[in-house]
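In: below is the structure, and that's it, no one-letter string:
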């Protein structure tokens, strides 16, 4: 599965119709969640059937395409099934009980409710929401694919406009010549990554560079906010959109940087070992959470695994325990604080940069892991694995290609 994204050019009335479709999809998803909470033993198929009940009860719900309603029900079931899985696996901490959505940003269609133009440069939505024909602006050519290969179409609202995403079922794997090289990667804050060859990549710190501008835009937005006023003024919404566009620019910079570095690493090596970091747990550290979020470790891993799958390279996620403490030469454990940036082994006398020493340990673990546990440590499902449900936050769930 690969995702192509195009920007939409339309009239103001069409944008309003898209917003109405998104609100309806959110309504159906929340209703399905409430139906599950009020009735025991509900499964995925019961939620799909409940969509037709909602269509009969609410006229605005019947205006949305039937398969789009089912896709919203599947989103609700995705959250429910994840909650069940966490309970069965006895996941530590909160189990992720499904929550009602307050601000959805997308509506998803399956194989009906839309029609592409002959030149594949426009799409028309045929349900009763009144979206109509939308012109597609982008460089991708959909003429290379059959209509039957397009499994999902999604309308996404972002800070800088509206987008259409096409989930196309196709084989993206490309055969390449082996390089005969293996590498270990240590992700960090001081350096974005340090590899086992002694190379370090400086962290770009996109958020830190834009933080003053973001704070200034946030203050301007806050000054225009009037407590208790419903609705807020037009100037407030203009300031809010300016602030959101600045954040969107930072996130895109980070994604493109991670994509470029991951592509370079995969093209240069046959095996890439990296730490299986629990980023969600690490950001709970209030002293480092901003720097960790700014580094984009999860985004980098997603692109690394995708390019590894696409070009037939081995990517191994290894346990991160003691990779920064153990000596890569004699495996003697040398305890050190975060402020200590140089590894000095008191057993064998080996001296090396802390991050490079960690990358050597990661490579050793990766080479030993491949022989008996498979490509991915602990048998975890990689982030590129194919899924059919596209999430409401503008990203795809377990897809081959991250959203372009």
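Out: Nice, thanks for sending it over. Every value quoted in this text rests on a predicted model; they were computed, and no experiment measured them.
In: all contacts plus neighbour counts: C-alpha atoms, from now on.
Out: Noted.
In: now the strands for the stretch 51-200 of the chain?
Out: Using DSSP state E, counting those that start in this stretch, the strands of the stretch 51-200 of the chain run over residues 106-109, 114-116, 122-125, 132-137, 150-158, 161-168, 182-187, 191-195, 200-202.
In: I'd like the ones you listed as JSON lines, with distance to residue 317 appended.
Out: Shown next, in JSON lines, are those (distance: least, Cα to Cα, whole Å):
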{"stretch": "strand 106-109", "distance to residue 317": "32"}
{"stretch": "strand 114-116", "distance to residue 317": "40"}
{"stretch": "strand 122-125", "distance to residue 317": "41"}
{"stretch": "strand 132-137", "distance to residue 317": "38"}
{"stretch": "strand 150-158", "distance to residue 317": "30"}
{"stretch": "strand 161-168", "distance to residue 317": "27"}
{"stretch": "strand 182-187", "distance to residue 317": "10"}
{"stretch": "strand 191-195", "distance to residue 317": "14"}
{"stretch": "strand 200-202", "distance to residue 317": "20"}
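In: need these in TSV (columns: distance to residue 367 and mean neighbour count).
Out: As requested, the strands of the stretch 51-200 of the chain are exported to TSV (distance: least, Cα to Cα, whole Å; neighbours: other Cα atoms under 10 Å):
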stretch	distance to residue 367	mean neighbour count
strand 106-109	42	26
strand 114-116	48	15
strand 122-125	48	17
strand 132-137	45	18
strand 150-158	38	21
strand 161-168	34	20
strand 182-187	9	24
strand 191-195	15	22
strand 200-202	21	15
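In: another structure for you, compare them:
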């Protein structure tokens, strides 16, 4: 059932707060409704998915690891089906499933080691001659926070992909049952998994700032940088670079000022860059080719990076990437690791998502509408050969 306030679009913060006051099923249905209407999209999908899965772990009733995995997979599949063109939802679900398995394996290994130590003590009690201790079992799966080199790293999609079991499903992350790996305390596992999801949320929230930390390496003094429809990630990247460099930013977009309005697109970004001493040029996408020979590099963000290296981006970014390739200009893509997908793009992704053409064609003239077939492409797919640098928070 759709939420009663269908016409009201809550902010992400208000939506997350409502999860605590609603029942679990009502929270899930509310998020699915907003995902279907595309009122929650982009980076908001990753945060909302992590929060709703945290509610699943906290509020749902489960007695062992298999029941918890089944519950998370069921809710995750419903979220993925409600927004099939938002790959970050599936990525976050895989992250949480991998987290649960890792915590269960750690608890099982700890219990095995404890039982081995107890048996060693009992074997030494009746006899005065000490017996050599039995070898301890080696963990089946390494901890996601410690690599073989001993370096501590954050739990990320990169690490999960590197240790994924061969039998794991690429869609739901399903693998062999862990009924033999039940922890001694369900409450302890619940707490550990919820803490792990909080770490995932912290990584999502900090990803843009971490990517921006590399801006002074990629942008040099005097550069002309083309930012095509800059997202929040690109905006923070440029503002961070402006605090250390003096360069020129060409902001290209499909949007144009509304009739009677003098405000240009991305006015807030222009104001921040100008205050830092960086010159900005507002450019319509149809004038892109005239400025490409002067540009030193092209920067935009991706909605997802697929296994083959291809990108899901905003509409028009593929034209900018092709123009940069013709003039041998480097293309830099900013993308956090939680947007990396362990699957190849589907045919639907390659064709691009279609949106409403109402902003380009007026329906007031009925005869013109009947004579035209207008398609408004919302997303594009960029093949990997058009990209030079993938810059992540790692």
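Out: Thanks, I have the structure now. Predicted, not measured: the structure shown is a model, and the values here were computed from it.
In: can you pull the TM-score for these?
Out: The TM-score (TM-score structural alignment, normalised by the length of structure 2) is 0.25; 180 aligned residues with a Cα RMSD of 7.6 Å.
In: burial count for the closest residue to residue 215 of structure 2 other than its chain neighbours?
Out: Spatial nearest neighbour of residue 215 of structure 2, chain neighbours left out: residue 241 (5.2 Å); criterion: Cα to Cα, 6 or more residues apart in numbering. Look at residue 241 of structure 2: counted by other Cα atoms under 10 Å, it has 25 neighbours.
In: just the strands in the stretch 101-250 of structure 2 please.
Out: Using DSSP E, counting those that start in this stretch, strands in the stretch 101-250 of structure 2 cover 224-228, 248-253.
In: between these, which gets nearest to residue 204 of structure 2?
Out: Closest approach to residue 204 of structure 2 among the strands of the stretch 101-250 of structure 2 is made by strand 224-228 (22.4 Å; Cα to Cα).
In: next, the angle from that closest one to strand 248-253.
Out: If you take axes from the mean of the first three to the mean of the last three Cα atoms, to 10 degrees, strand 224-228 of structure 2 sits at 20 degrees to strand 248-253.
In: packing partners of strand 224-228 of structure 2?
Out: For strand 224-228 of structure 2, the elements it packs on are strand 248-253, strand 297-301, judged by 3 or more Cα pairs under 8 Å, 6 or more residues apart in numbering; DSSP states H and E.
In: the longest one packs against which elements?
Out: By that I understand strand 248-253 of structure 2. Secondary structure elements in contact with strand 248-253 of structure 2, counted by 3+ Cα pairs under 8 Å, 6+ apart, are strand 224-228, strand 279-284.
In: likewise the shortest one?
Out: In terms of contacts (3+ Cα pairs under 8 Å, 6+ apart), strand 297-301 of structure 2 is packed against strand 224-228, helix 232-242, helix 317-326, strand 331-334.
In: hmm, residue 5 and residue 163 of structure 1 touching each other?
Out: Yes: applying Cα atoms under 8 Å, one finds residue 163 of structure 1 in contact with residue 5, separated by 6.7 Å.
In: buried stuff in the longest helix seen in structure 1?
Out: In terms of residue count, the longest helix belonging to structure 1 (DSSP state H) is helix 234-268. Using 16 or more other Cα atoms under 10 Å as the test for burial, helix 234-268 of structure 1 gives 236, 239-247, 249-251, 253-255, 257-259, 261-263, 265-267.
In: next secondary structure after that helix?
Out: strand 271-275 (DSSP states H and E).
In: other residues contacting that next one?
Out: The contact list for strand 271-275 of structure 1, computed with Cα atoms under 8 Å, 6 or more residues apart in numbering, reads 181-187, 265-266, 313-320, 359, 362-363, 365-367.
In: would you confirm that residue 90 of structure 2 contacts residue 78?
Out: No: between residue 90 of structure 2 and residue 78 no contact is recorded; they are 10.3 Å apart, counting by Cα under 8 Å.
In: returning to that earlier point: in CSV: the helices and strands packed on strand 224-228 of structure 2, plus mean neighbour count.
Out: Formatted as CSV, those follow (neighbours: other Cα atoms under 10 Å):
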stretch, mean neighbour count
strand 248-253, 22
strand 297-301, 23
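In: wait, which of those strands is closest to residue 123 of structure 2?
Out: Between residue 123 of structure 2 and those, the shortest gap by Cα to Cα is with strand 297-301, which sits at 61.8 Å.
In: understood, closing this out.
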